[in-house]
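A.B. asks: missing the sequence, but the structure's below:
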């Protein structure tokens, strides 16, 4: 076929359809797509051709191959295009002046750079599209090609990529695009194909490979290269769990979701919005360095039409995601990269360097920086890296699979910088004290020069020196600078850099001992300056999330500076307030290890640390560790001289913490005695209406409730509520907690409608004040569901709400957290009651096993859980097994709580029913009679448990052929049930049908 000749340049636009081959480097894939789409919308045909010919192929031949297709060839030019291969300027000048000039009618070009192109590119008459809007770019494109625009563009099927100069609507701190990114085109295109072809809601791919192999660079290039395909691109760094949660939760603000809620709420809201494709289904999430697949359910939107890209060293992701193994560069990629960065070296020399460093991208970047910046010849460079022995790095700074010559290369660079740019080494010394990853280095610019060591005062005074030092480190590929929006107009203090963990390890080794104590003090001061001093303010949690990773890396716990110690305590307070209990407990343990070496046991910072550490352990379910810590502190305090009020305050705080531990561990009597002491001391020290006294009184009610003294607990809670409304106002979180407590007391007292009315009001206030995902709000919602269930709310409403709440609980805490286990139990009881025995059994078994692990077997909660297991067996027809469970639970609770505790009485009700079904009628009769008498005495005549015992006892009387007695007891029970709960309440209806009542255990730890 003879190619159709093009008209001479400057000829009038033609109206007929033409064919264009759009040729682009992979780096400009978005431009190739946009150009092709615009040409097709005007009725023309296009072929997209990603172009990176082998270096060995002559340019004339490669360009000739492009002309094998009919039509004109449109080259997408930039400095990236002219480096493909790589090719020298001489290569391009020769082919442009020769072959291209001879076939000029077949070639056209667009220019995407503001840099000066080779003079010979003038033969292509490239039209400049750099930095202009879409409408003008389209006009210039059509005019250059001599095409007449259509008045009504041809509709294009499918999705059209956005104009490349227009960023996505939401762009979440993706690392700056690496202008030196090379190769990996096959991987990037395969990634795009995998994500596009994945089933709806399952487009998740994980890049797996060793450290320094280039996973993050590939992910960042993917985000930039394919950005026009997305409306939302959000990057999440996963170095630390709290940083990961905070960054992911920040997307809620960008999506226009509720920004006032707690971090767990924002995480859930983001996941749900993306799952529902709100506000767009074209979204991309990138999780960089995510090593824990078990947390996938918390973050990944299982649904929606967006894409998720993960980078990790953990191959376990293959169980839940598509895996793409990332290996070293192909040799052609390695040599091409080296020759572009160091144009003076030959292909053979580039091959030698690539072989020396095993084609590892991170090390090639450093080698290329050295060769390119210094202009060093390859033989000399290789001789140096092979010939220098480094004995200082035996500590394993580099991974085992890295070539040893890498260490020498980094050492050479550092020695060079010490001579040519010593201030860059000063910055490296600072970076080495931080943790790897993101380093808020710019904060050092905010420290007054007088407060810096003499050799570092230039940081505060020499802005140009600061810029030069950073640029040197970037040029040598030691760090990258983050693309972050400056805050407060101070670009220097907003400077953040990224240092790869391998580079950080080597630099730390090579700079150790160089003013290390002095440098650490500077970093500590920097961390103090970065502390917002507001750990309970959720708006500041992002700042704290950035601080925490650097605390241990910088040895901050070893500092004796008071301000550093207060900053550390604030970070622990943040961990507690934000729900980062495990992270906080680990940090607290590390701080304690240092502080105990130089602080007296009675020093205020150490006492505060103990309180915070105990709180974190307790909330994380590590009750025995908290108890050991608090008991040891109280014992030390009691051994001290009782000199002043400070002692009494410290002892009171320690006693309160220990009482909380003992309540959780099931030692209710001892805990109540200690809490009564706390209340007495607090009232004497502060008065009865001060917030500390009211907190002590609140905890006293918890102890009373655990002992089954519901009316005493209610009286105490009601008094606390009234005083908190006066002192703290109605919307204070502590006041809301008292409202929760009062509603719980009313429910346990059997006053279901009153409990429901109070809890509904409390729930509305919790949502307004704390947000839907705050731990206290979740507890309030749990209590509301129990109130609704007891009051007779329709079944389906409760079932749906419990399922949703269980999911939220897992996100905020974990599946094994004690509050989640409690909800799991109540949900299982509800399902069993309504016939879903399989799921009920699964939930109740998991909850019982979880409580047993947390609390041990000799605890009231796992003991009482056996009664719930018995109800499952009984519903399945396993009467003997059920009775065995009931008897074990009854014996255990009688021993642990006594025969008159409401939990023991409820279990006795179930046991009498099990005996009745097992035809041990006389034993059933004796137990139901004894239980009824105890319930009347402990809970009162009209309590629902008492009335249930009456109904059960009537059934046992009838079985013993005492029909008149049975009729009298039954009649009284029905009358009382109708009066207290209503004629249509399910308890009343069941009693009327002579269905034997049961009791399901609701676990409560306080």
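C.D. replies: Sure, I can see it. Predicted, not measured: the structure shown is a model, and the values here were computed from it. Numbering: from 1, shown residues only.
A.B. asks: going forward, measure contacts and count neighbours with C-alpha atoms only.
C.D. replies: Noted.
A.B. asks: What's the local residue count around residue 513?
C.D. replies: 11 (other C-alpha atoms under 10 Å).
A.B. asks: Take this one as well and set it beside the first:
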């Protein structure tokens, strides 16, 4: 939950009671009708205190919601993605990756922690956008929204401005001097509250202003406010909200606070307004102003923006502008000399961050950048004109890799598609960034098993790179390698081999013999030879690749684990079980250490070790590993991935060897169905499983 900045919460006691009653009534309605969820909305104009009321309710009822309080910001990005990320981070849930985002969200709701649950959706502008992601019909779930809109069919608590007496109490709480200035100028204090339209945000700003200026009378304060005439275009969206007196008052209060800021304070506020309407990690702000002293920036933040109530502290090192203040600062930014510089600086910082997001981020890396993603999306959606041609694709690629690494393919695909479209539009169809975009989109499709969609994109990328960069370039080698990998996955070995050989030769020529990409090419060519049964040719390539990975990357790296696993698999295929086992175990330990317990590579490693134990007759050791591998593949890759089919086939073969035919047959059928649909009826894997199933059925017929 966000942190509360309220000194004393006054004037909303009745609303708190009404809100709790509203949710309880809805809960009772669920119990009686069993067809809806307990949902309520706090509705009202900007600055009226909707978020604070929701926060105070959540704080008061914290012990009631033993199943947890999930506080989300719909405007920070897709609400479905936020729910899944919350469940993964705080509840350790892992929805299947082949599910679409709605199905993943429903998976999380079904497995949510026991107890009453409160879901708070702060600042909802479109109910239809969030409705598909709401919890299922259950009396233990309650949904609380804050909104400036009216949603038909949703129980709403209309939050109005404060009553005059409550407004006066709020002003008094902000000016706790004895004797109180409010009491000394009571009539003027009432006029001041009225002029501010009894709006909490305006009262907070003015109260804090007066608290700093102890010698300023309320009479003079009111005069200053009335003299302010701010162009209201920056808050034009608020004009239809029904209380222009309050809006004029709060605008004047903003303007007074603005005038109290020094130039550098104003500049920082304007820079903050360029970020998305979401929590802002402070280190991003510091990176945007590399020439500024960090302590000076902290002083401006703490002594000015926070002290003037112009900025909210959301968490340790995380801050956010109120939406109205963000619009106000954006309006002021239009007249700022540094506006262009700030926009380019933000773009520079976010591009650098995007470049640091790996293609396959692990959970820790995902956590580290999650708060940054809305701001990266803000750059991609609204500031691409300030990106250089060289940096253009990174705002899109960073977002795509963030989602792709979590298996959220439906969320990654639009970013890859948009990247390709934007690149073509600005750079033309014949540009290296277009080739990169084609390659990235193809890789996404390949990871989903959509080989027919991936192939033409890989081919286009290769043609374009050759045309633009010549035949001797590292990008051409990468493209050759990727296309070869696709052919290998399809069982088209004769087409894959010459491309792998070309890629290896080119990488050696351009990068030297001691480079990670050369090791990868050696490894990939060895994989192909092993798939063809050419074990004597594969072994020296595997050994060279592993030695290079060790030498270049150190002992603890995922590629070292990959090299160990692949060499072990070769020995296993040759019946060299005593040589394979320690390598399989080393690979599994390393994968778990580097990638965590829940990663596709861990599942593959478990599966391989299980196969080894099975071949050695260690059935009691093999079976639990086969089952773990299958469960992990299902969880991480979804039920339609070829790796799941491989795990199904392996477990089925294990059951068959123990004459557990009734358990084996349905697993073979599932595996065959996946392989036929994903890889085609003539793929070697498909042919193998079809043969296994036929042999099983022949065995059953013979026994009968």
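C.D. replies: Good, I have the coordinates. Everything numeric in this text was worked out from a predicted model, so none of it was measured.
A.B. asks: what are the ranges of the strands in structure 1?
C.D. replies: 19-24, 45-50, 72-77, 107-111, 127-128, 170-172, 204-208, 232-237, 283-288, 307-312, 322-325, 437-439, 480-481, 497-499 (DSSP state E).
A.B. asks: quick one: contacts for the spatially most central residue of structure 1?
C.D. replies: Among the residues of structure 1, the one closest to the centroid is residue 245, at 2.6 Å (C-alpha atoms, centre = their mean). By C-alpha atoms under 8 Å, 6 or more residues apart in numbering, the contact set of residue 245 of structure 1 is 263, 264, 267.
A.B. asks: Redo those residues as a markdown table? Include neighbour count.
C.D. replies: Formatted as a markdown table, those follow (neighbours: other C-alpha atoms under 10 Å):
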| residue | neighbour count |
| --- | --- |
| 263 | 28 |
| 264 | 26 |
| 267 | 24 |
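A.B. asks: residue contacts, residue 462 of structure 2?
C.D. replies: 435, 476, 479, 480 are the contacts of residue 462 of structure 2 under C-alpha under 8 Å, 6+ apart.
A.B. asks: swap the cut-off to 10 Å and go again
C.D. replies: With contact taken as C-alpha atoms under 10 Å, 6 or more residues apart in numbering, residue 462 of structure 2 is in contact with 435-436, 438-439, 456, 471, 475-480, 482-483.
A.B. asks: swap in residue 660 of structure 1?
C.D. replies: Residue 660 of structure 1 neighbours (C-alpha under 10 Å, 6+ apart): 614-615, 618, 623, 626-627, 630, 654, 667-668, 671-672, 674-675, 699-700, 702-703, 1005-1006.
A.B. asks: where's the nearest residue to residue 62 of structure 2 once chain neighbours are set aside relative to residue 61 of structure 2, distance?
C.D. replies: If the residues on either side of it in the chain are set aside, residue 62 of structure 2 comes closest to residue 69, at 7.6 Å by C-alpha to C-alpha, 6 or more residues apart in numbering. Distance from residue 69 of structure 2 to residue 61 of structure 2, counting by C-alpha to C-alpha, to the nearest Å: 10 Å.
A.B. asks: Now for these two: what residues contact both?
C.D. replies: Shared contacts of residue 69 of structure 2 and residue 61 (C-alpha under 10 Å, 6+ apart): residue 118.
A.B. asks: More neighbours: which of these two?
C.D. replies: residue 69 (19 against 14).
A.B. asks: what sits against the closest residue to residue 432 of structure 2 other than its chain neighbours?
C.D. replies: In space, residue 432 of structure 2 comes closest to residue 465 once its chain neighbours are excluded; the distance is 6.5 Å by C-alpha to C-alpha, 6+ apart. Contact analysis of residue 465 of structure 2 by C-alpha under 10 Å, 6+ apart lists 430-436, 471-477, 479.
A.B. asks: Can you turn the buried part of these into a PyMOL selection?
C.D. replies: Those of the contacts of residue 465 of structure 2 that count as buried under 16 or more other C-alpha atoms under 10 Å are selected in PyMOL with:
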select buried, resi 431+432+433+434+435+436+473+474+475+476+477+479
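A.B. asks: all helices for the stretch 201-350 of structure 2, in order.
C.D. replies: Remark: helices assigned in the stretch 201-350 of structure 2 by DSSP state H, counting those that start in this stretch are 218-227, 244-260, 263-272, 282-288, 294-299, 323-333, 339-355.
A.B. asks: could you dump those to CSV with distance to residue 663 of structure 2?
C.D. replies: Compiled in CSV, the helices of the stretch 201-350 of structure 2 are given as follows (distance: least, C-alpha to C-alpha, whole Å):
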stretch, distance to residue 663 of structure 2
helix 218-227, 80
helix 244-260, 70
helix 263-272, 60
helix 282-288, 55
helix 294-299, 64
helix 323-333, 59
helix 339-355, 47
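A.B. asks: if we can go back for a sec, sort out which of the contacts of residue 660 of structure 1 are in helices and list them.
C.D. replies: Among the contacts of residue 660 of structure 1, the members found in helices (DSSP state H) are 614-615, 618, 623, 626-627, 630, 654, 668, 671-672, 674-675, 699-700, 702-703.
A.B. asks: related to what we said a few turns ago, which residue in structure 1 aligns with the residue nearest to residue 432 of structure 2?
C.D. replies: Under the alignment (TM-score structural alignment), residue 465 of structure 2 maps onto residue 637 of structure 1.
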